[in-house]
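Trainee: okay, structure incoming, though there's no sequence with it:
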């Protein structure tokens, strides 16, 4: 299994794959570890999770460099990702016991309550775009709940997968409480079907989610899916346009646009459309492409050249069908998988830019003449992950957020981001179930009813 630096185009690591026999041997060891881990006190789990949090901070320079080398993330963003992983570890170390405390319910029995018990091995199928954060937002609650974890990471970030396993081991967790499997996507179904694996969580594309959900459903195992997104941002006539343009561009360019919850469609009221367009273009074109290890760089390469080719095809096909190109939209020369900040307008139905997720620094602008039209376009998608609203009218924004926009989360006057304290997930083809917060840690436990008479 090879990791290729998307900036240099050179191999930065080669790792032996696990054989099918090795995979099932590892699964057996992880199940054996669960037998004792599930009875460990919260105090022990918390102590180890806090140590893991500390280790992430201590080694963030090495870990962030690994992230940047394997998938091209700008170094300062990679450091922030590792720091966020440390935060989620500490959050669950401090709150898991409370989140999983028994809940008393009054009935005609002398005592009745719900007890939250670990279920066993949880398999995580994770993507390359946030190679540490996506894993840790599963790992921290799963282990704190008393489950054990298996990671099938994306094939282009094997070094990250093994580094996470190493961090867990160095923190002092019992052997085999968390293991990484270096296997391809075709082997996921067999892993899910192993009777020792009790549930699966996936972050990735909608097709991958459907495949994993089907495999889990065929053997009646719980699944949680966080899939693609085409997040709409509504720019109202009373918005602070300069601030809105700055935050919208920041969301679109974060991680070189390779984010499920990155802003992708900008739906702008007619009276401020031209002003927003000018400010937004200024912000997008100010991005500095270059070596992701350089502190001056703000936009790194895409993770792979094939992903860049696919993105460019979506852009060029949209232009052929009538979209107007305002900036970008070309393939730079050189080995690096760069794609320039790109903005399209006059996007309409039938175009890839209207219907598909564009996983890169490409934005689509829509001019609208009413709030109803804005909501109609925002919801005219198979996705429903996040959404944003920029306005000074908080009463209207709250109504639209609660009852208008079809999304798992809506942010007003800010771009969408995940937070350990808040539930995170989507609706429609953006998936189901929730990660993070109290809700997330309860996804993979047995919510057991106990009645004593």
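Mentor: Sure, I can see it. Note that the structure is a prediction, hence the values are computed from the model and not measured. Numbers count the residues shown, from 1 in each chain.
Trainee: could you use CA atoms for every contact and neighbour count after this?
Mentor: Will do.
Trainee: specify the local secondary structure of the nearest residue to residue 290 once chain neighbours are set aside.
Mentor: Leaving aside its sequence neighbours, residue 290 sits nearest to residue 297 (C-alpha to C-alpha, 6 or more residues apart in numbering; 5.4 Å). Under the three-state scheme (DSSP: H, G, I helix; E, B strand; the rest coil), residue 297 adopts coil.
Trainee: quick one: contacts for residue 297?
Mentor: 74, 287, 288, 289, 290, 291 (C-alpha atoms under 8 Å, 6 or more residues apart in numbering).
Trainee: now do residue 24 against residue 363, distance only.
Mentor: Residue 24 is 44 Å from residue 363, where distance means C-alpha to C-alpha, to the nearest Å.
Trainee: for residue 383, same thing?
Mentor: Distance of residue 383 to residue 363, computed by C-alpha to C-alpha: 16 Å.
Trainee: and here's the other structure:
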């Protein structure tokens, strides 16, 4: 078996890499175990300098890495460049803020001195997806490595080039052998890695079924896990919003990365008072999107990453239409690109339809009409997912009030839902548990050790 990278625009096979055998896996685990105590004892300032250097290398190689991302998983070249830059930002952020996050916390008690020390757990396994091949990894790796952990990466099978590039960046930045290693393994081999005594924690970004499997294995092994799973984010449009602004962000939020984002707006919950106006303007803007070559600056919608993902999405769309959803535009595959799907909108979506309860991971917007604010909140929370969401209103106090009622890890008022190194990121319900980014993200993979001195 091999890892195969296929250009989603042209269908060209870019790279094939053989799956690792048991000897290669054992060598990687042994190297990580050997590197762990050395890396933990490396001065924090030096660890920060290496992560900062990784950010510098990302910026220096931005165009090269962006072209690799676009060819390997299909996103627009401008989106790829932005992803590389964001990875450099997270390296800078933790190089700057990590020492403060890891500083001892002095706590008053009956001791002469008592404190909490933040110490690395050891080796963390990261199981990462293909949709943001660099960002998903760096947002885990930057804080984990600064904290003194070593990292093992099991990347998605269709982005082997990204997996190797990340390892190269850290090695060139000065990380010793074994501090960060990309494993060329299959999903079926992950459980054995988690169970290995040389691995101390696991983080996964991916599907709900994959999350359940990883959580079960980690739990049985009594190891810490962080899961960022699927999402079906609500985009609530209230009657007093700026419709022009809401429509503009609605298009960006749904069709960025060809809609292949956990925090993309997926369910557009619009109150009846402005539903027709919003849908009309939204449809017009969506129909102006241009599916095509993601390397072409004129292209505004990228192909999907793989044909099997496109076909799965289309099956969900067709099941929803058969159940009564109204196809406003698109709603079918496109032969303009190898793995293309037309920019699509389903209107009048109701309970019982696939579009109401399932995550649609592609360029399909779901419109659900609500009677009023109370009904919109009810619909937003009537979902097994709880990752992100947004509220659109010109009354900011109202927006905050509604945001507090939404069951999610993050809710934005009058803004696109996004991850930011300064803010914690993660979900509730079937969207997972734990947090990435910010101080909370760094503390997920440290031992908060109490030290009491009489």
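Mentor: Perfect, I can see it now. Nothing here was measured: the structure is a model prediction, and the numbers come from that model.
Trainee: sec struct for the counterpart of residue 378 of the second structure in the first structure, please.
Mentor: Structural alignment (TM-score structural alignment) places residue 378 of the second structure against residue 376 in the first structure. The local conformation at residue 376 of the first structure, judged by three-state DSSP, is helix.
Trainee: check residue 26 of the second structure too.
Mentor: From three-state DSSP, the assignment for residue 26 of the second structure is helix.
Trainee: now do the same contact list for the equivalent of it over in the first structure.
Mentor: Correspondence of residue 26 of the second structure to the first structure, assessed by TM-score structural alignment: residue 24. Counting by C-alpha under 8 Å, 6+ apart, residue 24 of the first structure makes contact with residue 191.
Trainee: and the lengthiest helix in the first structure, what does it pack against?
Mentor: Ranked by residue count under DSSP state H, the longest helix found in the first structure is helix 75-99. Counting by 3 or more C-alpha pairs under 8 Å, 6 or more residues apart in numbering; DSSP states H and E, the packing neighbours recorded for helix 75-99 of the first structure are helix 42-58, helix 60-71, helix 133-144, helix 437-441.
Trainee: for residue 7 of the first structure, which of these is the nearest?
Mentor: In terms of C-alpha to C-alpha, the element of those nearest to residue 7 of the first structure is helix 60-71, at 8.0 Å.
Trainee: what angle do that closest one and helix 75-99 make?
Mentor: Put simply, helix 60-71 of the first structure runs at 110 degrees to helix 75-99, going by axes from the mean of the first three to the mean of the last three C-alpha atoms, to 10 degrees.
Trainee: and helix 60-71 of the first structure, how far from the second structure on average?
Mentor: In the superposition with the second structure, the average deviation recorded for helix 60-71 of the first structure is 0.8 Å (mean C-alpha distance after the TM-score superposition for the first structure).
Trainee: that older thread, ok, which of the helices and strands packed on helix 75-99 of the first structure comes nearest residue 453 of the first structure?
Mentor: So among those, helix 42-58 is nearest, using C-alpha to C-alpha, at 28.8 Å.
Trainee: which residues of the second structure does the closest one align to?
Mentor: Residue span in the second structure matched to helix 42-58 of the first structure, by TM-score structural alignment: 44-60.
Trainee: could you do stretch 151-170 of the first structure as well?
Mentor: On the basis of TM-score structural alignment, stretch 151-170 of the first structure is assigned to residues 153-172 in the second structure.
Trainee: off-centre distance for that stretch?
Mentor: From the chain centre to the centre of stretch 153-172 of the second structure is a distance of 16 Å (C-alpha atoms, centre = their mean, to the nearest Å).
Trainee: which residues sit against it?
Mentor: So stretch 153-172 of the second structure is contacted by 3-6, 15, 17, 50-51, 54, 57-58, 65, 68-69, 72-73, 125-130, 133-134, 137, 177, 180-186, 190 (C-alpha under 8 Å, 6+ apart).
Trainee: now do the buried residues in it.
Mentor: Within stretch 153-172 of the second structure, the residues that count as buried by 16 or more other C-alpha atoms under 10 Å are 153-171.
Trainee: go on, stretch 317-326 of the second structure?
Mentor: Under the neighbour-count criterion of 16+ other C-alpha under 10 Å, stretch 317-326 of the second structure has 317, 318, 320, 321, 323, 324, 325, 326 buried.
Trainee: could you export those residues as JSON lines, including secondary structure?
Mentor: JSON lines is the format used below for those (three-state DSSP):
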{"residue": "317", "secondary structure": "helix"}
{"residue": "318", "secondary structure": "helix"}
{"residue": "320", "secondary structure": "helix"}
{"residue": "321", "secondary structure": "helix"}
{"residue": "323", "secondary structure": "coil"}
{"residue": "324", "secondary structure": "coil"}
{"residue": "325", "secondary structure": "coil"}
{"residue": "326", "secondary structure": "strand"}
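Trainee: what's the closest of the residues you listed to residue 445 of the second structure?
Mentor: Using C-alpha to C-alpha, residue 317 comes nearest to residue 445 of the second structure of these, at 39.4 Å.
Trainee: which residue in the first structure lines up with that closest one?
Mentor: By TM-score structural alignment, residue 317 of the second structure lines up with residue 315 in the first structure.
Trainee: so that match makes contact with residue 352?
Mentor: Yes: using C-alpha atoms under 8 Å, residue 315 of the first structure is in contact with residue 352, at 7.4 Å.
Trainee: returning to that earlier point: what stretch of the second structure does the following helix or strand past the longest helix of the first structure fall on?
Mentor: Downstream of helix 75-99 of the first structure, the first helix or strand assigned by DSSP states H and E is strand 103-104. The aligned range for strand 103-104 of the first structure in the second structure is 105-106, by TM-score structural alignment.
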